[in-house]
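In: predicted model and sequence follow; I will ask about them next.
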Amino acid sequence: MLHIKKSHFFTLTALAFATSLSLPAQADVVASVKPLGFIAAAIADGVTPVDVLLPDGASEHDYALRPSDIKRIKNADLVVWVGPEMEAFMTKPAAELPAGKNLEIAVMPEVKPLLVKGAEDDDHPDDAASQESAEAHDEEAHHHHHGEFNMHLWLSPQISKLAAVAIHGKLLELMPESKAKLDANLQRFERELADTDKHISAQLAPVSNKGYFVFHDAYTYFEKHYGLSPSGHFTVNPEIQPGAQRLHQIRTQLVEQKAVCVFAEPQFRPAVIDAVARGTQVRKGTLDPLGTNISLSQDSYVKFLSQLSGQYASCLNGA
């Protein structure tokens, strides 16, 4: 009886092994940040799993990879990220990947002409000692702020569409047998993105002339695309508190009612926002540039854009 069981076991094992050889290889996709994961999930839906490195609640500006993260990057069949000016933590592991597995959005030829300049460092602390300390901290941990361009590329519907096309192309190389499904996924993504874009344009048009302050300089692509009128930002680098002069400038504009909203972020809820807004009529809202409460799915990127639009509209409208 034991002999039969063993033979059955070996037969089943051999059968499972043979079956596994005939199946297409699974091409796991790893994205650096959640919004890139949203785009990848739309294209890879029903084809291959998508994983995100940056945990919810963490900031892309100062994340440090764990050993398990490095293993995930090495084992991935495709890694999607913006570039070293945004995710400094990705620079070394991405450099070790073969070109076919490394999709760096910022260096794509179609994306380069669409990049916009980053904000000037006009909001560093005022006194020399703080300035020196801030710059040392900046140099150590936040290299992306010293780049020429704003690298929050996933906030551009136009660039995100190009990223989707590029992900589709990479997965097609890896999994040509899934061409029909990948093609259908890309077509659906482009169609839903176009519909969502029209809806957001209509939603934000009535508030396009209302001034507001965001916590950090992340939203330029979204704001330009939808014609919004930002009054400014508290800081370029979310890890460094703005200086007294900067806060005075912002408070003056709030007192003079030149802005109707100030926006915090889920990852950054600094006391300076409450302090500057105290005693004024300005409303306080929250913008989530990473979609922390949205799960990866085929529709998650358009949900992310719609959520962000709703966050703007709600505060600017006074809802």
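Out: Yes, it's here. Numbers count the residues shown, from 1 in each chain.
In: alpha carbons only for contacts and neighbour counts from here, please
Out: OK.
In: all helices for this protein, in order.
Out: Secondary structure of the chain (DSSP state H): helices at 2-22, 34-44, 67-75, 91-95, 128-141, 157-174, 179-204, 220-226, 244-255, 271-277, 300-317.
In: pull the distance from the third one to the chain's centre.
Out: What that stands for is helix 67-75. Chain-centre distance of helix 67-75: 20 Å, with C-alpha atoms, centre = their mean, to the nearest Å.
In: middle-most residue in this structure, spatially?
Out: Centroid-nearest residue in the chain: Pro35, 4.1 Å away (criterion: C-alpha atoms, centre = their mean).
In: wait, what's in contact with it?
Out: 154, 290-291, 301, 304 (C-alpha atoms under 8 Å, 6 or more residues apart in numbering).
In: how about Ala205?
Out: When the contact criterion is C-alpha under 8 Å, 6+ apart, the partners of Ala205 are 226-227.
In: closest one to Val52 among the helices of the chain?
Out: With C-alpha to C-alpha as the measure, helix 34-44 is the member of these nearest Val52 (5.9 Å).
In: want to throw the helices of the chain into CSV with distance to Asp56?
Out: Shown next, in CSV, are the helices of the chain (distance: least, C-alpha to C-alpha, whole Å):
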stretch, distance to Asp56
helix 2-22, 34
helix 34-44, 8
helix 67-75, 14
helix 91-95, 21
helix 128-141, 20
helix 157-174, 21
helix 179-204, 24
helix 220-226, 21
helix 244-255, 29
helix 271-277, 22
helix 300-317, 14
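In: adding another structure so you can compare the two:
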Amino acid sequence: MLPFLSNVASLIWFILFWGTISGLANFASAGAEAEPRVVVSLKPLHSLVANIMDDIAVPDLLITRSRSPHESALKPSQAQKLQKADMVIWIGPELESFLASPVQSISRTAVNFQIGRLFTSNLHHDVPKIDTISSYAKNRDSHVWLSPQKAKIIASKIAEKLSKIDPQNGDLYRKNAKKIIVKITLLERDLTKKMSKFKDHNFLVFHDAYSHFTRYFGLTDPIVATIHPMVRPGASKIRSLQKAIQEKKIRCAFTEPQVEYHLLDTIIDSLPVHITELDPIGTKVPPGPEAYFQILNNLAVSFSHCLDRNSLN
């Protein structure tokens, strides 16, 4: 019996030993996952969040490919990210309409941080139908990150939100926010100098996505081909645009990576207008902490190269 008892004792000791090791491993794993899991919809917002979460965790980017947020559809891999999220950061249904329902269902336990609510008090939280989208989007340019001033507000508010769900890293979030605000201020000064020579230049944009940029840097309000990229201009609108191009002596028109060039070609027809691409969400910019600064710098370069042609009039 003694050998048998000895074997039993050894087995019990073995179970207890590995149970302890397993428990310590699980504890260590839990500690490693203590940082908040943050999902961000768009690359420029993701860049701001990545800076604020520096040395803490890496946020997940939801829209990674060169698709317009207006026309995206939720994929299984994106749904998994939302399901695991502690916080979801997005503009709101006026821009990423495909996220409106998933955020309420898949991510219902996560903090739902809609950046758009920081800058408007009369947001509609329903998803517009295609036949009403023009009136829904009117005066609702939701590309708020294109204003450096608003980007600094966004960074500060994100740090506040993160500090609430992860108070142990609150000081670091706030410290990182201060760093990126200083960096945005330096960018702001540089772009102000670059844009100052184009304040009286007229130009055309495909859709109303740049008011936060143009108004902040004192550019003229552009002629807008369509209020929303999902609404194509009709024949009457095209004729009025062509008339405006001639009257205002416009020599520069801007399209976007997701917009087919022939749509602007139809408007411009044989008029002497140069077409340049603007990329407000950074579809061609690598994601990461530097993406926001590259996006705004690229916009300034594109504006400068195209608007310089107006100086030849």
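Out: That came through, no problem. Quantities reported herein were computed from a predicted structural model and do not represent experimental measurements.
In: on that earlier part again, is it possible to get CSV of the contacts of Pro35 of structure 1 that adds distance to His145 of structure 1 and neighbour count?
Out: Output for these, formatted as CSV (distance: C-alpha to C-alpha, whole Å; neighbours: other C-alpha atoms under 10 Å):
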residue, distance to His145 of structure 1, neighbour count
Trp154, 17, 26
Leu290, 18, 25
Gly291, 21, 22
Tyr301, 25, 29
Phe304, 24, 23
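In: how about the residue nearest to the centre of structure 1, what's its match in structure 2?
Out: Using TM-score structural alignment, the equivalent of Pro35 of structure 1 in structure 2 is Pro44.
In: how close does that match get to Gly170 of structure 2?
Out: Distance of Pro44 of structure 2 to Gly170 of structure 2, given as C-alpha to C-alpha, to the nearest Å: 22 Å.
In: what of Ile15 of structure 2?
Out: Going from Ile15 of structure 2 to Gly170 of structure 2 by C-alpha to C-alpha gives 41 Å.
In: looking at the two, which one has more neighbours?
Out: With neighbours defined as other C-alpha atoms under 10 Å, Ile15 of structure 2 and Gly170 compare such that Gly170 has more, 17 against 12.
In: ignoring the adjacent residues along the chain, who's closest to the equivalent of that one over in structure 1?
Out: Structural correspondence for Gly170 of structure 2 with respect to structure 1 (TM-score structural alignment): Lys179. Closest residue in space to Lys179 of structure 1, ignoring its immediate chain neighbours: Leu172 at 6.1 Å, by C-alpha to C-alpha, 6 or more residues apart in numbering.
In: spit out the contact partners of the one you found.
Out: By C-alpha under 8 Å, 6+ apart, the contact list for Leu172 of structure 1 reads 178-179, 182.
In: what of Ile267 of structure 2?
Out: Residues in contact with Ile267 of structure 2 (C-alpha under 8 Å, 6+ apart) are 238-239, 241-242.
In: wait, which of those residues is closest to Lys150 of structure 2?
Out: Closest approach to Lys150 of structure 2 among these (C-alpha to C-alpha): Leu241, at 30.6 Å.
In: what number of residues lie near the aligned residue in structure 1 for that closest one?
Out: When structure 1 is aligned by TM-score structural alignment, the residue opposite Leu241 of structure 2 is Ile250. Ile250 of structure 1 has 24 neighbours, counted by other C-alpha under 10 Å.
In: without its sequence neighbours, what residue ends up closest to Ile250 of structure 1?
Out: Among residues not flanking Ile250 of structure 1 along the chain, Val276 sits closest, at 7.4 Å (C-alpha to C-alpha, 6+ apart).
In: what's the match for that neighbour in structure 2?
Out: Match for Val276 of structure 1 (TM-score structural alignment): Ile267.
In: cool, Phe215 of structure 1 as well?
Out: Using TM-score structural alignment, the partner of Phe215 of structure 1 in structure 2 is Phe206.
In: burial check on the closest residue in space to that match that isn't next to it in sequence, number of neighbours?
Out: Excluding the flanking residues, the one nearest Phe206 of structure 2 by C-alpha to C-alpha, 6+ apart is Ala225, at 4.8 Å. By the measure other C-alpha under 10 Å, the count of residues near Ala225 of structure 2 is 25.
In: alignment lookup: Ala225 of structure 2 to structure 1.
Out: Mapped onto structure 1 by TM-score structural alignment, Ala225 of structure 2 lines up with Phe234.
In: now do Leu74 of structure 2
Out: Applying TM-score structural alignment, one finds that Leu74 of structure 2 aligns to Leu65 in structure 1.
In: the closest residue to its match other than its chain neighbours and Pro67 of structure 1: what is the separation?
Out: For Leu65 of structure 1, ignoring the flanking residues on the chain, the nearest one in space by C-alpha to C-alpha, 6+ apart is Phe89 at 6.4 Å. Distance from Phe89 of structure 1 to Pro67 of structure 1, counting by C-alpha to C-alpha: 12 Å.
In: the two - which one has more neighbours?
Out: When Phe89 of structure 1 and Pro67 are compared for neighbours, Phe89 comes out ahead with 21 against 8, by other C-alpha under 10 Å.
In: if I line the two up, what does the more buried one land on in structure 2?
Out: Aligned partner of Phe89 of structure 1 by TM-score structural alignment: Phe98.
In: what's around Phe189 of structure 1, how many residues?
Out: Around Phe189 of structure 1 sit 22 other residues, with neighbours defined as other C-alpha under 10 Å.
In: and it, what's its match in structure 2?
Out: So Phe189 of structure 1 corresponds to Ile180, using TM-score structural alignment.
In: give the contact list for the residue nearest to its match when sequence neighbours are not counted.
Out: In space, and not counting its chain neighbours, Ile180 of structure 2 is closest to Asn51: 6.8 Å by C-alpha to C-alpha, 6+ apart. If a contact means C-alpha under 8 Å, 6+ apart, then Asn51 of structure 2 has 176-177, 180, 289 as its contacts.
In: which of those residues count as buried?
Out: Neighbour-count burial (16 or more other C-alpha atoms under 10 Å) applied to the contacts of Asn51 of structure 2 gives 176-177, 180, 289.
In: now tabulate the residues you listed in a markdown table and tack on distance to Lys150 of structure 2.
Out: Shown next, in a markdown table, are the buried ones among the contacts of Asn51 of structure 2 (distance: C-alpha to C-alpha, whole Å):
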| residue | distance to Lys150 of structure 2 |
| --- | --- |
| Asn176 | 17 |
| Ala177 | 13 |
| Ile180 | 13 |
| Pro289 | 17 |
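In: quick one: which of these is nearest Glu277 of structure 2?
Out: Among the buried ones among the contacts of Asn51 of structure 2, and counting by C-alpha to C-alpha, the member closest to Glu277 of structure 2 is Pro289, at 23.2 Å.
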